[in-house]
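> Predicted model and sequence follow; I will ask about them next.
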Amino acid sequence: MAAATIGLVPALADSGDPDLPKISAQQLIEKIAESDVQQLSGTVKISTDLGLPDLGGLESGLLSGAAEGHGGSSADPQSKLLELASGTHTLRVAADGPDRGKVSLLDNAAEYSVIHNGKDVWGYDSKSNEVFHSTSPESGHAGEGAEGKAPRDVPATPKDFADEALKSVDDTTSVTVDGTAHVAGRDAYKLVIKPRQSGTTVGAVSIAVDAKTGLPLKFTLTPASGGAAVVDAGFTQVDFSRPAASTFAFTPPKGAKVTEGDDLKDAKGGEPKDTKGDGPKRLEKEWRKGHEGTADAPGGPKTIGEGWNSIIVLETGGKGVPTGASGSTGNSDVDGFLNSLGDHVTGKFGSGTVFSTRLVNALITDDGKVYAGAVTKAALVKAANAAQ
């Protein structure tokens, strides 16, 4: 963090915004790190626009079906993650220390909730009337704080997103305080994180930080290409008093199908994979666990570049996606669909397809290599050429 270019310009009150004491970016980052909110309840609105095609909810159905097809449950928290990857969602959140938390995803007349109460973690999907139950490997410790953190596997609050963004702060980053704001009826400072490198798809990250508690109240990520935010997550209402104990009580409804997650874990021979982390470096590190001495084996991820321009490289050992004149699946409809999703590119590396979103892009070469990161298409092609 010390290596980051952190602006020392103090926050000044804009017209209509709260008049708060001056604070530097470094002090505000420290305030976030020292935040120790133990109890809260509130409503969070999350809007995500990655530029993915509108599948009319098909992605949620496919994911739930995949979970059930593998002996899982539509109430498994992991089967709900994709729903937050597009569109706008309203969540109700509550926390009381490190051992009690609840997040409810509201969807018209249906509701999905994840409840963490002591060692028990419950997921309940009212639409399918299914329940997923597992036990937490270890409870939290006094003093850790709830800090509005969602139950396991549900990235739901501005703090969840802010923590990940702050992990990316290094000497390739500029961090400043850009005034103040009112968020959910609270006075807040605005912390702005901007890449100093060209070639990244990330334009800026703005975090509204509660002036009193240091808790991130709003998180906004805008792309370098401009336009609407890729991710905009913020409290619309928040209360820092202790929620009622009944908030975290749960009993499976009569007739509900209950799936025991611990049984599924044992049947699969290990712990479920944790998809959270801090980008390409984390992926490379996690893959190496249990694969010592096989860094160059097919499938082993490598990281090239630094900072916001980091690119993960995967050697799949297989063929890439047939594209354009370079290949065909033998089915014209399938070929047309694949070509509509990606752009055919060529270079010293040969040829391949770039699949793009407004934030993350991936190049799959025809010989099976994958280059992916929050970088432009040109940066991916340049990296693939340099690898030859």
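Arrived safely.

> going forward, measure contacts between C-alpha atoms and count neighbours the same way
Noted.

> check contacts around the nearest residue to Val238 once chain neighbours are set aside.
Once its chain neighbours are removed from consideration, Val238 has its nearest residue in Gly42; the separation is 4.1 Å (Cα to Cα, 6 or more residues apart in numbering). For Gly42, the contacting residues are Arg92, Val93, Ala94, Phe235, Thr236, Gln237, Val238, Asp239, taking Cα atoms under 8 Å, 6 or more residues apart in numbering as the criterion.

> One more pass at 7 Å, please.
Taking Cα atoms under 7 Å, 6 or more residues apart in numbering as the definition of contact, the neighbours of Gly42 are Arg92, Val93, Ala94, Phe235, Gln237, Val238, Asp239.

> okay, pairing it with this:
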Amino acid sequence: MRRRMLTPIVAAAAVLAVAAFSHGLVASDPPRLPGISPLSLLKKVGKPQTQAVSGTVKLTVDIGLPKLPKLGGDGGADPMRLLSGVHLVRLATDASGSGSSSDSGSGSGSGSESESESRERIGIQDTLSEYDLFRDGSDLWMWDSAHQTARHGSVDSVTSALLSFASPSDLAKTFTGPSAVKTLLFDTAYSMRDTRRVAGRDCYVLQITPHSDGTTVGSVEVAVDAATGVPLSVSVYPTGSSSPAIKAEFETVSFSADPSELRFTPPPGAKVVEEATPDLPANPVHGAGTDWTSAAVIGGVDPQKLIAGLGTPHGAAQPAPEGFAAVLAALAGTPGTPLQSYLRMMMADGAKTPVGVVWSSRLVSLVFTPDQRLFVAFATPESLEATVAAEVGHS
């Protein structure tokens, strides 16, 4: 059974505590809203009143990863650095073209057809540069302002996972979508917290608390806009921690998206690179295990080839990166030595076990198996090892 539990972290093989007051409002002044049950709020999230959202998201990531290096030789924004630190992300998305009515394609139960028609822009802002990803259906543009380079390719399931990483609404689907609720209903407590304001909007706050052994997730808080049902803030707390390992929250938000903001044309003088479609399996990502300790599994991941492939500069006489390495190279603009060294350090820190090389942080565990599969889970190393062993036994 494929689940969205881990999609925000599968794209980088490792993967978001700063709580800000909005518009000068103090924490002692929560908005007064009609009472609502957790189940009713979940239904509200599943059928939001709008499919267009734009604004600025503050993304805080502290899962225990060492700080990622600047990947370009002269700095600049890049999407790989979203996996640690604090970032401002400009987000615009519009799924109104995915169905014949406002309800047909909305909510966390939307299928691949509606996702393929969505249009979105994610702009990663740095001090003097910005890195933008534009998705129009299956078409993808990546614009690096620091290097005046536009890369053009197509959206695959791995890239789609990274695109959802910076969106509070997509991140919320991980924990509030129909498949998650159905699977986790019997070992999860859903409760309402005090209302609050996010980006000047009145919000209900849903707390999701796992009651299962082996997960690293202590609780999840989702702030849902009372009027539209759109999640505006998501915080994921590790077990035993009062600070979130992942927090994505709108600082400004509008329930519309300017069409011009969702389309990209390379500016005059820009370097345009046509990226070859990575040689990935038809469905490189699938699920393994059950409940809160279930894992996302990516096939065709050879760590050594991945590290070597990332060092291939454009125009070199060496073979171009392939498979998962090609995805990372395209997103990071062939980062070369910094990311290579980072991944080598991660692999050196991994523990060799009967099921493969195991690496873990305070929220995420990874297993690289000998048959070139990567397992990623919100689970303890021991729990993930058990999931891998069971999956290998059934293969």
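Nice, thanks for sending it over. The structure displayed is predicted, hence computed values, not measured ones.

> Tell me which residue of structure 2 matches up with the residue nearest to Val238 of structure 1.
Matched by TM-score structural alignment, Gly42 of structure 1 corresponds to Gly55 in structure 2.

> Next, the mean deviation of the helix or strand containing its match compared to structure 1.
Here Gly55 of structure 2 is covered by strand 52-61, with elements defined by DSSP states H and E. Plainly put, strand 52-61 of structure 2 ends up 1.5 Å away from its match in structure 1 on average once the two are laid over each other (mean Cα distance after the TM-score superposition for structure 1).

> And that strand, how far out from the chain middle?
Centroid displacement of strand 52-61 of structure 2 relative to its chain, using Cα atoms, centre = their mean, to the nearest Å, is 12 Å.

> ok, now stretch 340-357 of structure 1?
Between the mean C-alpha location of stretch 340-357 of structure 1 and the chain-wide mean there is a distance of 25 Å, by Cα atoms, centre = their mean.

> buried ones in that stretch?
Of the residues in stretch 340-357 of structure 1, Gly342, Asp343, His344, Val345, Phe349, Ser351, Gly352, Thr353, Val354, Phe355, Ser356, Thr357 count as buried by neighbour count, 16 or more other Cα atoms under 10 Å.

> ok, of these, which one's closest to Ala110 of structure 1?
The shortest separation between Ala110 of structure 1 and any of the buried residues of stretch 340-357 of structure 1 is 29.2 Å, and it belongs to Thr357 (by Cα to Cα).

> quick one: contacts for the aligned partner of that closest one in structure 2?
Counting by TM-score structural alignment, Thr357 of structure 1 lines up with Ser361 in structure 2. Taking Cα under 7 Å, 6+ apart as the criterion, Ser361 of structure 2 is in contact with Ile63, Gly64, Leu65.

> Show me what the last one lines up with in structure 1.
Matched to structure 1 by TM-score structural alignment, Leu65 of structure 2 sits across from Leu52.

> mind listing what its match touches?
Contacts for Leu52 of structure 1 (Cα under 7 Å, 6+ apart) come out as Thr357.

> Asp343 of structure 1 versus the residue nearest to Val238 of structure 1, what's the distance?
Between Gly42 of structure 1 and Asp343 of structure 1 the computed distance is 42 Å (Cα to Cα, to the nearest Å).

> With Leu62 of structure 1 instead?
Taking Cα to Cα as the criterion, Leu62 of structure 1 is separated from Asp343 of structure 1 by 25 Å.

> what does Ala245 of structure 1 give?
Distance from Ala245 of structure 1 to Asp343 of structure 1, counting by Cα to Cα: 53 Å.

> just Leu84 of structure 1 next, same as before
Counting by Cα to Cα, the separation of Leu84 of structure 1 from Asp343 of structure 1 is 26 Å.

> roughly how far is stretch 239-258 of structure 1 from the heart of the chain?
That offset, for stretch 239-258 of structure 1, works out to 25 Å (Cα atoms, centre = their mean).

> Then stretch 339-346 of structure 2?
Taking Cα atoms, centre = their mean, the mean C-alpha location of stretch 339-346 of structure 2 is offset from the chain mean by 21 Å.

> can you pull the buried residues of that stretch?
For stretch 339-346 of structure 2, a neighbour-count test (16+ other Cα under 10 Å) marks Leu339, Gln340, Tyr342, Leu343 as buried.
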